[in-house]
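J.: how would this look folded up:
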Amino acid sequence: MALLASRPAHKVVPKLIRRDVKRLRNAVREAKDHPAGTSDHPTLHQARKDGKRLRYAAEAATPVNRERATRLADAAHGIQKILGDHQDSVVTRDLLRRLGAQAFLQGENGFSYGRLHAREEYTALDAEARFHREWKNFHSPSLGK
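T.: Alright, predicted model coming up:
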């Protein structure tokens, strides 16, 4: 790290940002190979984490190139938000499945949990569709000269 700190920020920061953009693009490429609507979508979750990482890096880069870094941070935040909605649905569906099974085992009707689970499936599919639309418009402006 000391070696990086000894170099000018306008030379180091763009390289670090490009690395995080590449990491996000690779995660998205892997996610596209995963079937839509799958109950657990670990590749989308990884893309969300990589989007968050890129967002924070871009926010930290604003002193180097305010306009481009802000646009990149905003774009990464949009991706992160949508994929966060998807991940929330994954966690909620798992909880609803367990609660429904528990209700059944206790002699109760678990139908309502099933209906809520179906609603969360729709939420996940919608988030995936929004993500793919947002990703088509994702551009990562260069922060370098």
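J.: From here on, just use CA atoms for contacts and neighbour counts.
T.: Noted.
J.: Centroid-nearest residue for this structure?
T.: The residue lying closest to the centre of the chain (Cα atoms, centre = their mean) is Arg48, at 1.8 Å.
J.: Now do the contacts for that residue.
T.: Shown in contact with Arg48 (Cα atoms under 8 Å, 6 or more residues apart in numbering): 79-80, 83-84.
J.: Output the longest helix belonging to the protein.
T.: Longest helix in the chain by number of residues, with DSSP state H as the criterion: helix 66-105.
J.: Can you tell me the closest non-neighbouring residue to Glu30?
T.: Thr43 (6.3 Å; Cα to Cα, 6 or more residues apart in numbering).
J.: Would you confirm that that neighbour contacts Ala31?
T.: Yes: assessed by Cα atoms under 8 Å, Thr43 is found in contact with Ala31 at 4.8 Å.
J.: Second chain to compare with the first, below:
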Amino acid sequence: TVMVKAILKEYDRLAGRVAHALELSPGTERDAALHQARKAAKKTRYATEPARASLGKPAKRLGKRVKAVQKVLGDHQDTVVARDALRHLALAAHAAGEPAFTWGLLYGQEQAVADGRERELPTAWADASKPGLRKALVH
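T.: Have a look, this model is predicted:
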């Protein structure tokens, strides 16, 4: 059906972006790739929602698993934005002759959250990428 094709197209895009992101070393390039994967997860999830009425549980299950991936990636992106802001605040404090230690501590906490989300991603993706989830859409 058209709905299944649309879901699978978005899923394939997501799969490619997750694979690409996971191949990269930690850093700004990987952060950007994870953000692109998050946007693809969002599109994939949204593609499953209107299909629930006609495809039932298979669309709901896939949507739920992709939502978990989207959450991990969204949390990671939140830390990217927060770390950037904290870095700027630390630089401004230093330039003004003020201590920047607290900003550094907060940055470290955000980095720890980011590292945790990156460790969670392979498991969340393994759950969302099980072939049976996609096969169930066509049957």
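J.: how much does the longest helix of structure 1 stray from structure 2?
T.: Its aligned residues in structure 2 lie a mean 0.4 Å from helix 66-105 of structure 1 after superposition (mean Cα distance after the TM-score superposition for structure 1).
J.: buried sites along that helix?
T.: 68-73, 75-87, 89-90, 92-93, 96-97, 100-101 (16 or more other Cα atoms under 10 Å).
J.: continuing past that helix, what's the next helix or strand?
T.: Using DSSP states H and E, the next helix or strand after helix 66-105 of structure 1 towards the C-terminus is helix 111-136.
J.: how big's the offset between that next one and structure 2?
T.: So helix 111-136 of structure 1 averages 0.8 Å relative to structure 2 (mean Cα distance after the TM-score superposition for structure 1).
J.: Look up how far Asp127 of structure 2 lies from the equivalent of Tyr56 of structure 1 over in structure 2.
T.: By TM-score structural alignment, Tyr56 of structure 1 lines up with Tyr46 in structure 2. Distance, Tyr46 of structure 2 to Asp127 of structure 2, using Cα to Cα, to the nearest Å: 18 Å.
J.: Could you do Ala41 of structure 2 as well?
T.: Distance from Ala41 of structure 2 to Asp127 of structure 2, by Cα to Cα: 13 Å.
J.: In terms of packing, which of these two has more residues around it?
T.: Set Ala41 of structure 2 next to Asp127 and count neighbours by other Cα atoms under 10 Å: Ala41 wins out with 29 against 16.
J.: Many thanks, have a good one.
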